[in-house]
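Participant: Predicted model and sequence follow; I will ask about them next.
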Amino acid sequence: MTPVQYQKQLRLQEARRLLLSDDADVARIGYAIGYESPSQFSREYRRLFGSPPGRDGQQIRRSLTSQVEG
């Protein structure tokens, strides 16, 4: 992994952490971690994690909620 790839992965992991808040705005998160385009952010996020950021955030929150309730 190159330094640029490593930096991108760290930024996208931070985005995933930010998506856990209930009021997460995907475009705002993309800008906050340094992307100039929401579509580029979404594309690269999906490439790393397998689903678009909005859907992934919802799935993670549901999973965490079910673990807390169960």
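Facilitator: Noted; the coordinates are in hand.
Participant: Every contact and neighbour count from this point should use C-alpha atoms.
Facilitator: OK.
Participant: Show me what the host helix or strand of Leu12 is packed up against.
Facilitator: Per DSSP states H and E, Leu12 falls inside helix 3-18. Secondary-structure packing of helix 3-18 (3 or more CA pairs under 8 Å, 6 or more residues apart in numbering; DSSP states H and E): helix 26-32.
Participant: Structure two is appended below for comparative analysis:
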Amino acid sequence: MSSSAFHKAFKEITFDSPLQYVKKIRLNKAGYFMSQQSMKAYMAADKIGYESPSQFSREFKRYIGRSPA
């Protein structure tokens, strides 16, 4: 399967590109860490692989609708 065919098939099933899908999974996981495990936002960002807490904060707010703090 070509890369473009994979992306098209993936988007038909998930309604997101592979990158968007992975980002949503990571941000949901960070939300879980912060709400269920009382983890600080910068620690959750680091745990899911973000190097920049400010980038994490922007993307979290864009996806979840509120700041991670």
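Facilitator: Thanks, I have it. Quick caveat, the model's predicted, so the values are computed rather than measured.
Participant: Now do the helix holding Leu12 of the first structure: which range of the second structure does it align onto?
Facilitator: Using TM-score structural alignment, helix 3-18 of the first structure lines up with residues 18-33 of the second structure.
Participant: Stretch 31-40 of the first structure too?
Facilitator: So stretch 31-40 of the first structure sits over residues 46-55 in the second structure, by TM-score structural alignment.
Participant: List of residues touching that stretch?
Facilitator: With CA atoms under 8 Å, 6 or more residues apart in numbering as the test, stretch 46-55 of the second structure has contacts from 26-27, 29-30, 41-42, 45, 56.
Participant: need those in CSV with distance to Arg62 of the second structure and neighbour count, can you?
Facilitator: CSV is the format used below for the contacts of stretch 46-55 of the second structure (distance: CA to CA, whole Å; neighbours: other CA atoms under 10 Å):
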residue, distance to Arg62 of the second structure, neighbour count
Arg26, 14, 19
Leu27, 10, 22
Lys29, 15, 16
Ala30, 14, 27
Ala41, 15, 21
Tyr42, 17, 19
Ala45, 15, 27
Phe56, 10, 23
